[in-house]
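>>> only geometry, no sequence info:
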């Protein structure tokens, strides 16, 4: 859909297999004849018999034709190259109903499963030990907070086929055409941060295998570039990759458990859990799960609009919850065993998560190194899918950016991930905790507003979203109510935050309950604010 609901333009074509190439100018326009004539010799310079002037005109004409032919050749070449990989170039425009034709709903499960069946949840689970939690306590917290927060992304996934809109486009129906840039920027920072974390973990695994021959920086570059290839291609290739990539990932994780599982029985003694440690680690788990909701419908917009919502919900819920719970618990078990296994402690000191996983596989010798490499590559599906959503978010920041092909932003994201990842790797867990501290609060407030708008003001009816008005400022909400609710809720959230750099007076007693309050308070504020906004603006 183009401006005001007009048919999709060439710049919004779905795949390069279609007749037109999207957005990007893959060639430069040849010089006009007028500019060519301006550079020709004047009569005062050539006055003999006019033959030189005639010759120059013919030469300029030949050059113009050659350049035009060359430009056409580049365009044909670009089409063939990108169609070879089924590169998706459609941007943020809603998917027309006639293009929502995908019927294989099990792809939703395999995509979410693959995005989470990797080393990332293991890393988050390892943070339980930093709060002094036993394996039992950490496991109970992981199960409870995962089951509690997963319904949000699972439900929002069901809106993709019905509206054809990406998640942050749907946010415009609360935050408005312009103010939506604020949550978009925060979402970009969140998703990019996740990609950086995953690239660092993958790089550490490769470095551990290389035994000093491969630095973490080189490993980060390798992982980021491989993920770029998948992300660059878009929806079709992404789903195809995720359909099968989880199989070697699960096998590699099972082998690692089999080789190092005997040490997992050795758990370091801990003190009884306190309310502060329970709520603070619960915030970590929630901060892992909640941000998925900010990109949930990005992966379901091509499904048939009449796909049963229950099926989408269940596939999303299981694809997210099952691997997250199992692997976070595994991470908690590994972290509690590290102090009691000297080889693991040494490997952890050298290469952190990647080092421990490599140490778990030392009994398998060379085969263990191969499995460690596979473990590092299990992150590719997650990085690629996250990068896919990042590229769509970029196009929401300014009208001019929607004309830029999605693949260009994929290159930009990779260029950001590599240097930031190399820097973050120097103090990984401190960087991870500081990052997590920022994402749970804003995303909880944002999603509460989205859900209140959907259930309270639009009565959970997707027909009330005028998809043709997706970029019409005159029809979209002003957005002041949504942004105001999110900002003002932090007056109560900040005293309830418990972080390394700040612990509020309430959090000293209760532990970190910031994301829970952000979700509740922003939703309560939004109801009267939005009601007033509708009365004043009429939209």
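Alright, I've got the coordinates. Please read these numbers as outputs of a predicted model, since none were measured by experiment.

>>> CA only for contacts and neighbour counts going forward, please
OK.

>>> which ones are touching residue 373?
By Cα atoms under 8 Å, 6 or more residues apart in numbering, the contact set of residue 373 is 205, 206, 209.

>>> pretty sure the first one is touching residue 360, no?
No: with contact defined as Cα atoms under 8 Å, residue 205 does not count as touching residue 360 (11.9 Å).

>>> so for those two, which residue has more residues nearby?
Shown here are residue 205 and residue 360; by other Cα atoms under 10 Å, residue 205 has more neighbours (31 against 25).

>>> counting neighbours, what do you get for the nearest residue to the more buried one once chain neighbours are set aside?
With sequence-adjacent residues excluded and distances taken as Cα to Cα, 6 or more residues apart in numbering, residue 205 is closest to residue 354, at 3.9 Å. Using other Cα under 10 Å, residue 354 has 29 neighbouring residues.

>>> take the one below as the second:
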């Protein structure tokens, strides 16, 4: 059965332009997904296995990157275990709400997240957030590849370099993302299980070192907020790709069901492993073998040292643990493929899986270059990406909840939901979409108040000096308020 686009064009037909009919049919017969950003018609949104989205988020976050993000509290911000865990808990509970909510849009609209954003940012205006999202996703892939490469190298006692380990992680992720939706869901449903078993073993052999954390100095509010901004950057940036994984789910599903599957899939692994990472980071100075493995911020070496008590089997477990990052890299490669097609619209004719190869070619050299400055890379990256993602999120939420609510100028009088106000036939027609001027102006101008609230290694704003980093909160509020005003003017002048 051929996949059809919104305009009736065959997705398989797009492939044949590049690969020929025989190769195209062979790939489809193997279960490789051809569809890129073409909308999924309502008659094809029939998947009733709603738990899939829980396992995608669970596996994507049940890995050593979540663990390493938790170590930032004690290592970088100087927080004690209690304060680190409280920040991790409450900021994740708050910041997991937006990406979980946006996953509910996929079954209703059949649109990838960045295509849906065209109804706020316009056909051309969405290119800017799309570029920023590509940078965001490349950054996460780089961090994951570095961590996986470190862990593989630590097992080989230096005989396998970090660079080779990075290539191994990237190639495994490429294979999964190349195949697409079906294989990705199968992989994400299973790969969290060995990771859970390994972390239970780690607690079994080293948990006694975590039982008596040393007393910590009282935490300053500014430090808590700065660490909170880093945690926010970890999870809120899933928002620009949330609905990419739910567009095949049954359109009749209740939104709350998808929301709670997604929310649990985000909160459970992230909070658990980040708190564990914080606990281990606090205990490292008191355990010489852990400290040796952790030299120069080598998280992979630390995990290998924690598994040393189980002998050679510990090296095997470390290898499995290093592969845990592939679940995150594969799903990120998948969304990165789609972003390429939104960024350069004519690339919709290129099969989705081609971009998995392109993404791998971009990520591998960047990860190798950044591999020996992991903590600087992680802290700076997570601190920065939360700002733009927060502004983007505010804009699309205001558009959806205010301007496309039942009874607004977009919605027919009988509509009972905001989703009926989206003209899905206009998703690829610039003249029938907003100009994007209101959205871009709101997002860009909001940084006039965001910059003074930023607390980064290379810049500390005057407000942040007193409050800590509150940039992502200010970005959300300022861009939302500005978009309300600018979009109202745009509607009065243009009517779309």
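Arrived safely. Quantities reported herein were computed from a predicted structural model and do not represent experimental measurements.

>>> let me see the TM-score of these two.
Comparison of the two superposed chains (TM-score structural alignment, normalised by the length of the second structure) gives a TM-score of 0.95, and 482 aligned residues with a Cα RMSD of 1.4 Å.

>>> just tell me what residue 496 of the first structure corresponds to in the second structure.
Counting by TM-score structural alignment, residue 496 of the first structure lines up with residue 453 in the second structure.

>>> that match reaches residue 473, doesn't it?
No: under the criterion of Cα under 8 Å, residue 453 of the second structure makes no contact with residue 473, lying 9.4 Å away.

>>> higher neighbour count, these two?
Of the pair residue 453 of the second structure and residue 473, residue 453 is the one with more neighbours under other Cα under 10 Å, namely 25 against 17.

>>> what about the counterpart of residue 361 of the first structure in the second structure, distance to residue 147 of the second structure?
Using TM-score structural alignment, the equivalent of residue 361 of the first structure in the second structure is residue 307. To residue 147 of the second structure, residue 307 of the second structure is 16 Å away according to Cα to Cα, to the nearest Å.

>>> between the two, which has more neighbouring residues?
Counted by other Cα under 10 Å, residue 307 of the second structure and residue 147 do not tie: residue 147 has more neighbours, with 32 against 26.

>>> check contacts around that one.
Here residue 147 of the second structure is in contact with 64, 65, 299, 300, 322, 325 (Cα under 8 Å, 6+ apart).

>>> and residue 445 of the second structure, by the same measure?
Residues near residue 445 of the second structure by Cα under 8 Å, 6+ apart: residue 479.

>>> quick check: it vs residue 294 of the second structure, distance?
42 Å.

>>> my guess is residue 37 of the second structure meets residue 348, correct?
Yes: applying Cα under 8 Å, one finds residue 37 of the second structure in contact with residue 348, separated by 6.9 Å.

>>> overlap in contacts of these two?
Listed as contacting both residue 37 of the second structure and residue 348 by Cα under 8 Å, 6+ apart are 341, 342.

>>> more crowded one of those two?
Neighbours were counted for residue 37 of the second structure and for residue 348 using other Cα under 10 Å; residue 37 has more, 25 against 19.

>>> so what's the alignment partner in the second structure of residue 327 of the first structure up against?
Structural alignment (TM-score structural alignment) places residue 327 of the first structure against residue 273 in the second structure. Residues in contact with residue 273 of the second structure (Cα under 8 Å, 6+ apart) are 62, 63, 64, 66, 67, 70.

>>> what's the answer for residue 60 of the first structure, then?
Residue 60 of the first structure sits next to 33, 36 when contact means Cα under 8 Å, 6+ apart.

>>> could you verify my assumption that residue 285 of the second structure touches residue 292?
No: applying Cα under 8 Å as the test, residue 285 of the second structure and residue 292 come out as separate, 9.5 Å apart.
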